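Engineer: Here is the input, now give the coordinates:
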Amino acid sequence: MSPVPLIVYHIPYRTGQPLDADALRALGSLAGVAGVKYAAGGIDAETVALLGRLPDGFAVLAGDDAYAVPDAGARRLGGGARLGPSGDGALRGARGGLAGR
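Structural biologist: Just a heads-up that it's a prediction; the model follows:
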């Protein structure tokens, strides 16, 4: 296991290999994986499916500039913010979520 939290990069328009919500959740449940940089090019059904059921302590970081800060409220989607219902800071939440993994 890595001595530091790992972030999965999901950038299908660059890799040509999209991952669905189930695959990203499976990666997120692995020991040491703290989150995903999610740059799918938009907020689509897979994005909603992923956000609807995240593994504990798994952060989703906005990877597309256009979606980085669509809301200045408590639930920002910025690169340093959790893209999900709690609005917790991703790095803080990701590190805390690794306890016991």
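
Engineer: from here on, contacts and neighbour counts on C-alpha atoms
Structural biologist: Fine.

Engineer: Give me the buried positions along stretch 21-37.
Structural biologist: Under the neighbour-count criterion of 16 or more other Cα atoms under 10 Å, stretch 21-37 has A21, L24, R25, L27, G28, S29, G32, V33, A34, G35, V36, K37 buried.

Engineer: Please generate a structure for the following sequence too, so the two can be compared:
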Amino acid sequence: MTALLALIGVLLAMAAVFAVFLMHVRVRFVIDLNDGRARVLRGDPPSAFVRGCSDVARLYRVRRGRIVGVRTAGGIELRFSRDLPERAHQPLRNVWVPPGSGGPGGGRAAGG
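Structural biologist: Okay, the predicted model is just below:
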């Protein structure tokens, strides 16, 4: 019985480590907001988004907060720290413009 409980404990610990690893891999960028300034802590978010975050932080007088871009099946999802005021969430989402797919298009049309 003790061996079974130990095995279950080890499996649960491994599952927790695996879940943390998956979450860590899915994080595309982290932006820290401090006294109206945005600073990239991790990843490579679009520079226009970082500038927009600074603008929103100044406009809404955000003292501190953190924005995390997490990759999901539908694209990048923005997640906000608890100390980021709720009133600033939507304006931050509004300045987020997801990067293009990187697929074909955008070039000159082939003509004949």
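
Engineer: what's the TM between chain one and chain two?
Structural biologist: The TM-score (TM-score structural alignment, normalised by the length of structure 1) is 0.25; 48 aligned residues with a Cα RMSD of 4.9 Å.

Engineer: what's the span of stretch 35-45 of structure 1 from first residue to last?
Structural biologist: 19 Å (Cα to Cα, to the nearest Å).

Engineer: where do the strands sit along structure 2?
Structural biologist: 27-34, 37-43, 64-72, 75-80 (DSSP state E).

Engineer: These into CSV, with extra columns for mean neighbour count and distance to A16 of structure 2?
Structural biologist: Output for those, formatted as CSV (neighbours: other Cα atoms under 10 Å; distance: least, Cα to Cα, whole Å):
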stretch, mean neighbour count, distance to A16 of structure 2
strand 27-34, 20, 17
strand 37-43, 16, 23
strand 64-72, 18, 19
strand 75-80, 16, 21
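
Engineer: Any chance of JSON lines for these, columns distance to L5 of structure 2?
Structural biologist: Below are the strands of structure 2 laid out as JSON lines (distance: least, Cα to Cα, whole Å):
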{"stretch": "strand 27-34", "distance to L5 of structure 2": "33"}
{"stretch": "strand 37-43", "distance to L5 of structure 2": "39"}
{"stretch": "strand 64-72", "distance to L5 of structure 2": "35"}
{"stretch": "strand 75-80", "distance to L5 of structure 2": "36"}
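
Engineer: Please identify which of those strands is closest to D55 of structure 2.
Structural biologist: strand 37-43 (8.0 Å; Cα to Cα).

Engineer: Outside of the closest one itself, list whatever touches it.
Structural biologist: R28, F29, V30, I31, D32, L33, V50, R51, C53, S54, A57, R58 (Cα atoms under 8 Å, 6 or more residues apart in numbering).

Engineer: one step back: quick one: which of the strands of structure 2 is nearest A6 of structure 2?
Structural biologist: Between these, strand 27-34 lies closest to A6 of structure 2; by Cα to Cα that is 32.2 Å.

Engineer: for that closest one, packing partners?
Structural biologist: Helices and strands touching strand 27-34 of structure 2, by 3 or more Cα pairs under 8 Å, 6 or more residues apart in numbering; DSSP states H and E, are strand 37-43, helix 47-59, strand 64-72.

Engineer: repeat that for 10 Å
Structural biologist: strand 37-43, helix 47-59, strand 64-72, strand 75-80 (3 or more Cα pairs under 10 Å, 6 or more residues apart in numbering; DSSP states H and E).

Engineer: Would you mind saying which of those lies nearest F18 of structure 2?
Structural biologist: In terms of Cα to Cα, the element of these nearest to F18 of structure 2 is strand 64-72, at 16.8 Å.
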